[in-house]
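> Next one to model:
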Amino acid sequence: MASILSNYKMPQLTYGSPSVVNNKSPSVFFQWMFPNRDHHYMGILQLLLHFRWTWIGVIYLHVQSAEEFVHNVLPIFSQKGICFDFIEQFPKIASSNNIVDVMGKGMDLYNIAMRSTANVLVVHGEIQSMMILRMLLHLSKFEDRPVKKKIWVMTAQMEFTSLAFQRDWDLDFIHGAISFAIHSDKMRGFQEFLLGRNPQLEKEDGFIKDFWKDTFKCWFHDSEFDMKAEKICTGEETLDRLPSSVFETSMTGHSYSVYNAVYAVAHAVDSMGSSKFRQRRVVVDGGTWKLSQPLWQLHHFLRSISFNNSAGEEVSFDQNGELVARFDILSWVTFSNQSFLRVKVGRIDPKAPPDKVFIISEDAIVWPSRFDQARPLSMCNGICRSGYRRMKKEGEPFCCYDCLPCPEGKISDHEDMDECFPCPEDQYPNNEQNLCILKVKSFLSYEEPLGVSLAISALSLSFITVLVFGTFVKYHDTPIVKANNRHLTYTLLISLLLSFLCALLFIGRPEKGTCLLRQMAFGIIFSLAVSCVLAKTTTVVLAFMATKPGSSIRNWVGRRLTVCIVLFSCLIQATICTGWLATSPPFPDFDMHSMTEEIVLECNEGSVTKFYCVLGFLGFLAVVSFTVAFLARRLPDSFNESKFITFSMLVFCSVWLTFIPTYLSAKGKYMVAVEIFSILSSSAGLLGCIFPPKLYIMMLKPELNNREQLLRRK
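Next comes the predicted model:
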């Protein structure tokens, strides 16, 4: 009708469901008391996303506006993450002849809806949609089909009314439903106006008697007798006694639109009558208002009209002839007396700032009893809680997925995350993998048992070394001390003392100074100790070789040779350490990765190659010392140390050979502990294998510590 009447330039104003018109140019002669449907549909989408209802069913009426909703709007819903369990039509009633077919299709639709795993069903339709839906739910009781409580989300085009035969039907199915409606406000005097309607007073209203008879189930004397009527209409019946499912006396979105439509026409006529185009004023003929201008001119004023109604709200149209207004979001509450209440719980206001367009008060919503007043879920599967990630199910809609635990080292701190992510370097995942915990800084300190025990061990061995050194100084003139070069013995004891004390540099928080000093001190001190052992052994070997007549080796025997061996060995190690310091010196560093829950404060070696060069040279000295001592172990001498040195170097080499794999497999502060243990144990091996036999003679067998005994044994 809108298109046909537009051909005759007949202005029209639609106050009900909006028509679908492809041509919205200014030449089209109609206006809508219905806001832009795009805002309406986007409001439904925002509602679904707000409550995370991503798994829904859709039922729509066989009308053009609903079909456009399915074909044009639902794809947008899919792009935003909404999945559809089903999209079905209400059965189309073409004539009374197909009622059986309609009921069969209706029951099929009912079965689809009730068996659906979606808890939310979107219904797009008009006033007859509610009638059909209510009929299907009512008939299911007679076929012993369970009614599963669903949350119905209804579009603003739908209105509720009860036909005469539906008046006593249960309303519980709609309890907890959510619907959209054109914004309405309380209009002063409206309810009094409705309650004042009476068929006895409205003589010229030909419809009110029919309405009265159907509503109150009565009949008038001047009308045909209705067999269904139980009483005579007196005209004293009052509308406020009717349940709201039969008749609502409050202002609804529909009646609000009618009210505004009438006043829009009135204002347009008034503007037209007072405009410069006026030729003659509006004429009253027998109580009927007539316009002296052509009717098509009224459309111009109707399109540009803007006024405030009696509720103080502005009424105007946009460039497409649609009402500029917002939508209300309503929550339905039903009662046992066939009444219901629609509570405003939110709104869609396209004129508001972006963050205020969609407003919802979740606490004001009354949910169906099935959900125990908790927010219902409508998802293809359960929520993937934090610590898990979503994995799409093959062959299922995109919002159907499995929940898989996050891989090791990653977390997800929100529900339904598609991917897990690693924690920052200074944090680590908790056991549930849903939270990052700050790593604690870790280093070998004097405040923990391991650090304390190593420090006590180093100090104890240092004290023992001092006692040994003191004992040797006390007996420095005895043959057993003079044998095998007592100055080398003193140097060896001092180097062992420094080795034990050197271990203390590895305990405590790494600083720039200690990082530079610890490895340099370790390398040079140990080179001094091993070179002393090598010099001792070499002196024994050369001494026996020099006893042969005419041997030129005799010139090398003495303090000069031992000093050369010790200085040359230490010089080479010092050169390596100097190059290390000059190119890439050790420095304090943070190891974020070797330990899961700790940040290891360590001394970065700077150059691993230089570090292994230091160890390699020490290993070379140790192997040479072991070899020479092994060859000299059977030389005849009362105080020959070679066999003890052989065993001590065997211990020394064993310790440092096992150090490398142990050091590489250890993590964090335990790497430092391994190095300290290797320093202490190798030094203790030298001290414990070389000196106890001499101490035994000096302290317990002094009779053996004399020149005569030495010559006799030779």
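
> okay, CA-based contacts and neighbour counts for the rest of this
Noted.

> The stretch 251-400 of the chain: strands as residue ranges?
For the stretch 251-400 of the chain, the strands defined by DSSP state E, counting those that start in this stretch cover 283-285, 288-290, 306-308, 314-316, 327-334, 340-348, 358-360, 388-392.

> just checking, next helix/strand downstream of the top helix by length along the chain?
Using DSSP state H to define each element, the chain has its longest helix at helix 512-546. The helix or strand immediately downstream of helix 512-546 is helix 559-583, counting by DSSP states H and E.

> how far out from the middle of the chain is that following helix?
Relative to the mean C-alpha coordinate of its chain, helix 559-583 is positioned 59 Å out (CA atoms, centre = their mean, to the nearest Å).

> Show me the contact partners of that helix.
Applying CA atoms under 8 Å, 6 or more residues apart in numbering, the external contacts of helix 559-583 come out as 485, 488, 516, 520, 523-524, 527-528, 531-532, 534-536, 539, 607, 610, 613-614, 617.

> Tell me the spacing between residue 615 and residue 607.
Per CA to CA, to the nearest Å, residue 615 is found 13 Å from residue 607.

> who has more neighbours, those two?
Neighbours per residue, other CA atoms under 10 Å: of residue 615 and residue 607, the larger number sits with residue 615, 19 against 15.

> Might you report the residue contacts of the nearest residue to that one once chain neighbours are set aside?
Taking CA to CA, 6 or more residues apart in numbering, and ignoring the residues beside it in sequence, residue 615 has residue 523 as its nearest neighbour in space, at 7.4 Å. Residues counted as contacts of residue 523 (CA under 8 Å, 6+ apart) are 573, 577, 614-615, 618.

> Closest one to residue 110 out of the residues you listed, please.
Closest approach between the contacts of residue 523 and residue 110, by CA to CA: residue 615, at 83.3 Å.

> to compare against the first, here's another:
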Amino acid sequence: MSFKANGDPPAQFDIVKWLFLNDGSTVSRKVGSFDESNEENQLYINSSADLWSPNFPEMPRSLCSEPCSPGYRKSKIEGEPPCCYDCVQCGDGEMSNTTDAVTCVKCPEDQKSNRQKTDCVPKALNYLSYMDTLGASLASAAIILFITASVVLGIFVKYWDTPIVRASNRNLSCLLLISLMLCFLCTLLFIGRPTKIFCLVRQAAFGIIFIISVSTVLAKTLTVIIAFNATKPGSKLKKYVGTQLAIFIVSACSLCVTLICVVWMASSPPFPEADTYSETDTIILLCNEGSVTFFFCIIGYIGTLALLSFIAAFLAKDFPDRFNEAKNITFSMLGFCSVWGAFVPAYLSSKGSRMVAVEIFAILSSSAGLLICIFAPKCFIIFLRPELNTREIVVKRS
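Here you go, the predicted structure:
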């Protein structure tokens, strides 16, 4: 016989099965034992004993609720004993992989719970890809418009000495066509997985190239106004007729936006970012603009130049027919301002790849408007109404 540290003898218990019958009687039967002094077999259950039958076909449960399966957690029922509970499925971004889990485990930021809420799986990546229908459509449109602008540029070079090309200030027209071609190409920087280089380059390239386009249109408009007023007797505007004023306008506007971009890139440059909070099932890959103020400063600068071009062209739209390019510029600037006026609310209300698609659509549609409204009438005269071009040559030679 041995005793414990406090003088207690080893515990010895009989494991007894008690059955309480419907007639009020009880039946007991020994089915095992527990002997703390027997180190080899402290707990003994007689496997041949009939533990539960005939009254119970299986082991009775001590709970009044079914066990909660993986993907669910236990939720206490108010006013009921702790053994009674409801099973509540884990929420989005949570999982449980055990039975009767007390709480659900939150998935990492870059993962989501599967449909059964039993495991965490990686989130899908959301960005405007060339493999998506939207990205492929925008990229195809950009390439088609680039080819169209290239063809128009080739037409102007081929018919360089014709009156219709000379009357449209051919140097500025070629500069405008080249800048439009670059505008179409710069949209390709917005498609694809955002990287550090693309995030740095795309907004600066867009701002500078677009300002060159709009400032060229402004220079063409002012050239028309100055050329018309310089023909009046005693006009002091004759000294401004030529390409020097146009070069100054384009250079000054481009230098201004270049300084804005340099300050932007030096102080708060754009960088790639993964947004894991806006959507529960996807990770949005985007370019954080760094400073929204600089971004909308460039948009406002573009809008201001476009509005000035529209006002100047509208005032010059009633000039004689040989200066009728102002009418085309008026329509092009009207469409241009409408597109970028609708861009701001659409851009701010979009998320993920749709935000990028909105900006690409604004760039393509406004640039295409300039290309069509300004150059389509000239190509029409060159190919479908050549007699107008010839007639003007005869008049000028006479």
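
> The residue nearest to residue 615 of structure 1 corresponds to which position in structure 2?
In structure 2, residue 523 of structure 1 lines up with residue 207, judged by TM-score structural alignment.

> I'd like to know how far that match sits from residue 173 of structure 2.
Residue 207 of structure 2 is 20 Å from residue 173 of structure 2, where distance means CA to CA.

> Kindly report the same for residue 26 of structure 2.
Counting by CA to CA, the gap from residue 26 of structure 2 to residue 173 of structure 2 is 108 Å.

> which one of these two has more residues nearby?
residue 173 (21 against 10).

> what residue of structure 1 matches up with the more buried one?
Per TM-score structural alignment, residue 173 of structure 2 is aligned with residue 489.

> list the contacts for its match?
Each residue near residue 489 of structure 1 by CA under 8 Å, 6+ apart is listed here: residue 532.

> is it true that it lies in a helix?
Yes. Counting by DSSP: H, G, I helix; E, B strand; the rest coil, residue 489 of structure 1 is part of a helix.

> will you turn the strands of the stretch 251-400 of structure 1 into CSV that also has distance to residue 112 of structure 1 and mean neighbour count?
Listed next are the strands of the stretch 251-400 of structure 1 as CSV, based on distance: least, CA to CA, whole Å; neighbours: other CA atoms under 10 Å:
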stretch, distance to residue 112 of structure 1, mean neighbour count
strand 283-285, 60, 10
strand 288-290, 55, 9
strand 306-308, 47, 14
strand 314-316, 42, 17
strand 327-334, 24, 23
strand 340-348, 27, 19
strand 358-360, 30, 19
strand 388-392, 25, 21
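
> between those, which gets nearest to residue 212 of structure 1?
Nearest of the strands of the stretch 251-400 of structure 1 (CA to CA): strand 340-348, 21.4 Å.

> What angle do strand 327-334 and that closest one make with each other?
Strand 340-348 of structure 1 and strand 327-334 are oriented at 150 degrees to each other (axes from the mean of the first three to the mean of the last three CA atoms, to 10 degrees).

> Can you list the helices and strands that strand 340-348 of structure 1 packs against?
For strand 340-348 of structure 1, the helices and strands in contact under the criterion 3 or more CA pairs under 8 Å, 6 or more residues apart in numbering; DSSP states H and E are helix 37-50, strand 327-334, strand 358-360.

> so where do the helices sit in the stretch 551-700 of structure 1?
Assigned by DSSP state H, counting those that start in this stretch, the helices in the stretch 551-700 of structure 1 fall at 559-583, 608-631, 642-665, 669-690, 692-700.

> Just the buried residues of the third one, please?
Read that as helix 642-665 of structure 1. When burial is assessed from 16 or more other CA atoms under 10 Å, helix 642-665 of structure 1 yields the following buried residues: 642-653, 655-656, 659, 663.

> now swap in the second one and tell me
Under the neighbour-count criterion of 16+ other CA under 10 Å, helix 608-631 of structure 1 has 610-611, 613-615, 617-619, 621-630 buried.

> tally of neighbours for the closest residue in space to residue 28 of structure 2 that isn't next to it in sequence?
Distance criterion CA to CA, 6+ apart; nearest residue to residue 28 of structure 2, sequence neighbours excluded, is residue 18 at 4.5 Å. Look at residue 18 of structure 2: counted by other CA under 10 Å, it has 13 neighbours.

> Which secondary structure elements does the helix or strand where residue 18 of structure 2 lies sit against?
Here residue 18 of structure 2, judged by DSSP H and E, is contained in strand 12-20. Other helices and strands packing on strand 12-20 of structure 2, by 3+ CA pairs under 8 Å, 6+ apart, are strand 26-35.

> Next up, the contacts around residue 521 of structure 1.
By CA under 8 Å, 6+ apart, the neighbours of residue 521 of structure 1 are residue 502.

> er, residue 655 of structure 1 actually
678, 681-682.

> isn't residue 136 of structure 2 right up against residue 142?
No. Contact between residue 136 of structure 2 and residue 142 fails when scored by CA atoms under 8 Å: they sit 9.9 Å apart.

> Neighbour count: those two, which is higher?
Using other CA under 10 Å as the criterion, residue 136 of structure 2 and residue 142 rank with residue 142 on top: 25 against 15.

> picking that back up, so for residue 441 of structure 1, which of the helices and strands packed on strand 340-348 of structure 1 sits nearest?
Taking CA to CA, helix 37-50 is the member of those nearest to residue 441 of structure 1, at 42.5 Å.

> Pull out the buried positions in that closest one.
Buried-residue list, helix 37-50 of structure 1, by 16+ other CA under 10 Å: 37, 39-48.

> tell me, stretch 107-114 of structure 2 lands on which residues of structure 1?
Per the alignment by TM-score structural alignment, stretch 107-114 of structure 2 matches residues 423-430 in structure 1.
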